[in-house]
Every structure is written in structure tokens, then in C-alpha cells.
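*Asks:* The following comprises the amino acid sequence and a computationally predicted model.
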Amino acid sequence: MSMKRRGPWALLTCLALSISACGGGGGGGGGGFPLGGTFGATPAAGGGTTPTDSSTPSEEPISISFEGSLDGFFIEGNNYLGPTPTLITAKLNREPTGTVYPVIVDSAQILDPKWGPVTATRGADGSYSALLTPKYQTTKGKYEGKLQLKLCKDPLCAAEYPVVGGALPYKLEFVSDVTLTAKLNGAGVTGYNGFTSVTSGQTLQFVAGDGATVEVQSNIPVTWRVVSSGSTRALSVSSQTDTRVAGVIVPGPLGGGIDVYATPVDSRYKYYSSVMILPQ
């Protein structure tokens, strides 16, 4: 079975069920459909109008409701999952009177084509289910809109069945992982591992002598925690916001490390990042 995108449309060719061939008697397709379409089509039981018959003013609309949601919050980086296939089910309040060619209007192109063809299944109650996957957006921000399900009477959708409730809303948000950078006496720091910045689960390590000024910055709001590890040296904090902490290294007889932990304020982030300040 094949599908071609036509502008913002993703057109799904007819999915033949075992009870009938596709298109009211012609050869049928297979059991799959390409991503960008929605739910498999079924010829009307006992015949019905031809696919090219136009809707009439008296034709009763088909009511469509959805189960499942494409909404999601996605954090960039290896510690978090990107968009994954989501099961969406469309329920129709009645069977169409003839062959139906489902079309989904994806005007913002938020569905990911890389997964290729997927399979739609028809439930015993006449509903159709499929796995749809949002496309990962490299431009961070919020993406809100609606996919629109159309029930067409022919492959080119020259005529449609009237529908009510065919819009599937989505709210997608893509954000950066927590990222820390540091300055030593006003100059940017490169850590022992060669990093100039670290993200969740990573630690930026560098040496700072007594009396040095250290500043750590975060790209998102965080809760700071400054701890002396096996040391009486300390970072005497002189300035702090939810994206920046700065202070001076205070000497002590035990010369261990000083850890600066940054935990994102947003609880949807699951991991912290940190800086370790080592003695000379």
C-alpha cells in the first residue's frame, strides 16, 4: 500500500478488510498504511454508494471521537526519550454508507515520516486504531494545533462524508536539557574532560586556588546546592539567582573538593548536573 503527501495532506489509500475488496470490488491493498494517514478504511457492509457520490444536504454526519493523545514534553539529550509511537483510536458512531478513504490533514507536518508504513487495525466495535509518532523538533518551543480526520469517498477526496468531531488536538513542547558552564576569575572554564559545559548526569571538574572567584551558570532555572566534600575549603556564596551562583573559595586545613549541584526547578527534569572545584 502506498501514499503520497499532497501539500499538507497525507492521503491514505483504502485498507481492504477480509469481508470485501477495496473500492467496491476492485483489487485490494495490504493491511498497512503509511504514516501521515490515520485509520484504515472499510467498504460498507452490503454495498452502498460509489466512492465518487457527493454528500447530500440530508446525509447524516458521522460523529468521530478519539481515544489517546499526542501531547508530550520532550527534553533534548541522551538521558531522555524522544517522541515514541502513540496509540490513537478513532471511534465512529455509525458505518459509512460506502467505501471510505480516510485522510488526515497535517498542516504543520508534526508527524514523523521516518517510521514508514504502519498498521491500522479495525476493532470489533468498528473503531480504528493506529500508532502515530510526533516528529522531534530541533527548534525548541511549544507546538500546538490539530490534526483533522476526513472521511473521503474517493482517493482524491473530491467528495467527503460529513463528519463531526474529526479534529485531534495536540500540544507538544521541546526543551533543552539543563546545561552548566563555569567561570574562574572571570574567564570561561575548560574542565579536565575537555568539556566547556555539562548536561544532566555530568560533572564539570576544574582546579581553583584559595581566594579565586568562581561563577556557575545554568541555562534554565535550578535549585543550587553547594557542598564541601571531605574538605574545610568552601565556596562562600556572594551572589545567587535561579540561573547563577557565584562566590569566593575560602581556604581550610583540609583541601578536598567543593561540589556545586544544580537541580532543575521543573520537576519534569529527572537529573541534576554539577560542578566539582578541586584544590591546587
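*Replies:* Received it, and whenever you're ready, just let me know what you need.
*Asks:* When you work out contacts or count neighbours from here on, use the C-alpha atoms and nothing else.
*Replies:* OK.
*Asks:* doesn't Ala130 fall inside a strand?
*Replies:* Yes: when DSSP: H, G, I helix; E, B strand; the rest coil is applied, Ala130 is found to be in a strand.
*Asks:* List the contacts of it.
*Replies:* 38-39, 86-89, 118-121 (CA atoms under 8 Å, 6 or more residues apart in numbering).
*Asks:* tell me the SS of the spatially closest residue to Pro96 that is not a sequence neighbour?
*Replies:* Counting by CA to CA, 6 or more residues apart in numbering, Pro96 lies nearest to Ala44, which is 6.2 Å off, once chain neighbours are set aside. Three-state call for Ala44 (three-state DSSP): coil.
*Asks:* burial measure for Ala44, as a count.
*Replies:* Ala44 has 18 neighbours, counted by other CA atoms under 10 Å.
*Asks:* do the one 4 residues further on as well
*Replies:* Burial of Gly48, expressed as a neighbour count using other CA under 10 Å, amounts to 13.
*Asks:* OK, contacts around it?
*Replies:* 97-99.
*Asks:* Out of the residues you listed, who's the most crowded?
*Replies:* Thr99 (27 neighbours).
*Asks:* so Ser237 touches Val250, yeah?
*Replies:* Actually, residue 237 is Val. It isn't Ser. No: contact criterion CA atoms under 8 Å: Val237 and Val250 do not qualify, at 10.0 Å.
*Asks:* Tell me the spacing between Pro83 and Arg268.
*Replies:* To Arg268, Pro83 is 15 Å away according to CA to CA, to the nearest Å.
*Asks:* Compare these two (neighbour count), which wins?
*Replies:* Pro83 (21 against 10).
*Asks:* Remind me which helix or strand that one belongs to.
*Replies:* Assigned by DSSP states H and E, Pro83 falls within no helix or strand.
*Asks:* which one is Val223 nearest to, not counting chain neighbours?
*Replies:* No Val there; residue 223 is Thr. Nearest to Thr223 is Thr263, by CA to CA, 6+ apart, at 5.1 Å.
*Asks:* okay, pairing it with this:
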Amino acid sequence: MVSGNFSRFGAAVVAVALAGCGGGGGDSEPAIAMSFSPNPLTATLLTSGPAVGVTVRATITNAPTTTVYAVVVADRPVVQTGAFAVTQVAAGVFSGTVNVSTTLAAGTYSGNFTLRLCKDTACASEYAVSGNNLPYVITVTPQLALTTSVNGVATAVSNAYLNVRSGDVVSVQSNVPVVWSASAIGSSATLNSTPPTVTVTSQTSTSWTGRLTNAAGSVGTSTVILSAAPATLGAPSRSLAIGVTP
């Protein structure tokens, strides 16, 4: 195993020492070639969410037998700084994990990583390498956030709970596309009480509007659970409990 650290070099850099890679050396240096898997590198994550690491394998043909200082340069700061480890998994094949920065704003980032093979720690001299660019596409999705209004008036939600009166019209907006679902629960104050009626008047991937009406003669507060499941795979869902009073 070979380890190193991310530091600044251009946009972003990790420097590691690859000792005894195998291959040629001496005065006559054979052509060095690289290939990567996966290619391109793709990653999807949430803003301020957990770190996402992508394991990449680099196959190096005719790697020098002397110590080589590998420098991975990103054309923009899209990776985390810190410890970086490389393992040799086969002859000429090395594996490492690229950890995407968790401070990126929502959006899509595309560009290239370049793997440079240097002859010294300062990279004052380096080997000529072909195929050492790895394209990347990183998609950062905003965390799901919901805003609500009752009868057209913006209304704050406390601890994912909203209280309304029977017949009120509730509107909920999402900042990202979601799949909506609503379930109704009768009042606990009456045995086998009838659940409230949910009449959806408008629905899109980012908004939901419905009128909530208690059954005639109902007693106590019934409940409607409105759930929003983001279309982005792996993004957490959110639910809003709406108490409906007579």
C-alpha cells in the first residue's frame, strides 16, 4: 500500500509515492500509458450530505522501476483534502478512492482529473504519459426542503407537524422533484372514527394542494400524513403530519 495526502496543486492535488511499480527504467524510457476504470468517473451526492467515495483503478503500462511520485490534479476543487491510499491489486494495476468534496453547492460539475508521474516530490521533472486524463461528472442535489401554506397564507411547521381546521386548503412546495402520497387516520378520541377526506386539487412534482375535511360529526383531531419521496435515488424522504380539527 502506498499512502499520501491531498494538497493544493492547481485546483486540487494528491501526491503519492509508487515504489517499484515494475516496467522499464534507465536511460531509455519506454512509452508509459494509462487507462482507468470506471471512465468517466461519476458520482451523485446531496448538499451537506455524507461523503461519497468512488474507487478508481489505474492500469499503468511500462511504469518505471524507480520511485515515482504520482500527482493527481483536478481542474477544479471537487475532491476532499486529507489522507489518500493506493493499493496495488495486480501487476501494473493500482486502486484508490476519490472522495468527493462535501462542500460543493448544488449543480453538475464536469471536468478532468490528470494523473502525472513525477520524478521528484516537487514534480520539477515528470515522465511523458499518454491516456492519463480521467473525465468526471459529479452531480450535487440539494437536500429536500418543504414549505407550507394554509388557505394561501404561508404557515410555519414545527417538528414536522401542522395543525389546520376542517375544510382548510393546505399547499406544500418542494425544492426538488418528489413523489407525493397522503394517508388519512381517524381521530383517536372516537373508536373506529372515519378518517378525514383528502381532496387533491392540484399536484405536480414540486407542489401539492389539497382540501382536508373531517367526517360529519367527528370528534377530536384526525390526522393526514403527507409524504414526499425525492426522485433522486438515495435521497431521504420527508413526511408532514397534519392535524385536522373540527
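*Replies:* That came through fine. In this text the structure is predicted, and so the values were computed from the model without any measurement.
*Asks:* before we move on, back to that, how about the contacts of Gly48 of structure 1 in TSV, adding secondary structure and distance to Val227 of structure 1?
*Replies:* Output for those, formatted as TSV (DSSP: H, G, I helix; E, B strand; the rest coil; distance: CA to CA, whole Å):
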residue	secondary structure	distance to Val227 of structure 1
Thr97	coil	71
Gly98	strand	71
Thr99	coil	69
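*Asks:* Show me which residues of the strand ranked longest in structure 1 are buried.
*Replies:* The longest strand of structure 1 (DSSP state E) is strand 141-152. Counting neighbours by 16 or more other CA atoms under 10 Å, one finds that the buried residues in strand 141-152 of structure 1 are 146-152.
*Asks:* Could you export the residues you listed as CSV, including distance to Ser274 of structure 1?
*Replies:* Output for the buried residues of strand 141-152 of structure 1, formatted as CSV (distance: CA to CA, whole Å):
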residue, distance to Ser274 of structure 1
Lys146, 40
Leu147, 41
Gln148, 45
Leu149, 47
Lys150, 51
Leu151, 53
Cys152, 56
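*Asks:* between the residues you listed, which is closest to Val207 of structure 1?
*Replies:* Closest approach to Val207 of structure 1 among the buried residues of strand 141-152 of structure 1 (CA to CA): Lys146, at 52.1 Å.
*Asks:* sorry, back to before: so the longest strand of structure 1 aligns onto which residues of structure 2?
*Replies:* Counting by TM-score structural alignment, strand 141-152 of structure 1 lines up with residues 107-118 of structure 2.
*Asks:* what's the average distance of that stretch to structure 1?
*Replies:* By mean CA distance after the TM-score superposition for structure 1, the fitted stretch 107-118 of structure 2 averages 1.1 Å away from its aligned residues in structure 1.
*Asks:* quick one: contacts for the residue positioned nearest the centre of structure 2?
*Replies:* Computing the C-alpha centroid of structure 2 and ranking residues by CA atoms, centre = their mean puts Leu45 first, at 0.4 Å. Contacts for Leu45 of structure 2 (CA under 8 Å, 6+ apart) come out as 51-52, 139-141.
*Asks:* Check which helix or strand whatever residue of structure 1 lines up with it maps to.
*Replies:* Under the alignment (TM-score structural alignment), Leu45 of structure 2 pairs with Phe74 of structure 1. Here Phe74 of structure 1, judged by DSSP H and E, is contained in strand 72-75.
*Asks:* With structure 2 overlaid, report how far that strand is off on average.
*Replies:* With mean CA distance after the TM-score superposition for structure 1, strand 72-75 of structure 1 averages 1.2 Å from its match.
*Asks:* Would you mind listing the buried residues in the helix or strand following that strand?
*Replies:* On the C-terminal side of strand 72-75 of structure 1, the closest following helix or strand by DSSP H and E is strand 86-92. Within strand 86-92 of structure 1, the residues that count as buried by 16+ other CA under 10 Å are 88-92.
*Asks:* and strand 86-92 of structure 1, what other elements does it pack with?
*Replies:* Here strand 86-92 of structure 1 touches strand 62-67, strand 128-132, going by 3 or more CA pairs under 8 Å, 6 or more residues apart in numbering; DSSP states H and E.
*Asks:* Export the ones you listed as JSON lines, with columns for distance to Asp259 of structure 1.
*Replies:* Compiled in JSON lines, these are given as follows (distance: least, CA to CA, whole Å):
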{"stretch": "strand 62-67", "distance to Asp259 of structure 1": "47"}
{"stretch": "strand 128-132", "distance to Asp259 of structure 1": "43"}
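*Asks:* any idea which of those is most buried?
*Replies:* Comparing those by mean neighbour count (mean count of other CA atoms under 10 Å), strand 128-132 ranks first with a mean of 21.
*Asks:* so that one matches what in structure 2?
*Replies:* Strand 128-132 of structure 1 maps onto residues 94-98 of structure 2, going by TM-score structural alignment.
*Asks:* For the matching stretch, what is the distance to the chain centroid?
*Replies:* 19 Å (CA atoms, centre = their mean, to the nearest Å).
*Asks:* Show me what Leu180 of structure 1 lines up with in structure 2.
*Replies:* By TM-score structural alignment, Leu180 of structure 1 lines up with Leu146.
*Asks:* nope, Val103 of structure 1 is what I meant
*Replies:* Checking TM-score structural alignment: Val103 of structure 1 goes with Val71.
*Asks:* Count the residues that sit near its match.
*Replies:* For Val71 of structure 2, using other CA under 10 Å, the count is 24.
*Asks:* Touching, it and Val14? I think so.
*Replies:* Yes: using CA under 8 Å, Val71 of structure 2 is in contact with Val14, at 5.4 Å.
*Asks:* Neighbours of Pro155 of structure 1, how many?
*Replies:* For Pro155 of structure 1, using other CA under 10 Å, the count is 18.
*Asks:* Now for Ser205 of structure 2: which residues touch it?
*Replies:* 176-180.
*Asks:* If you could redo that for Ser48 of structure 2, that was the one I meant.
*Replies:* 102-104, 143.
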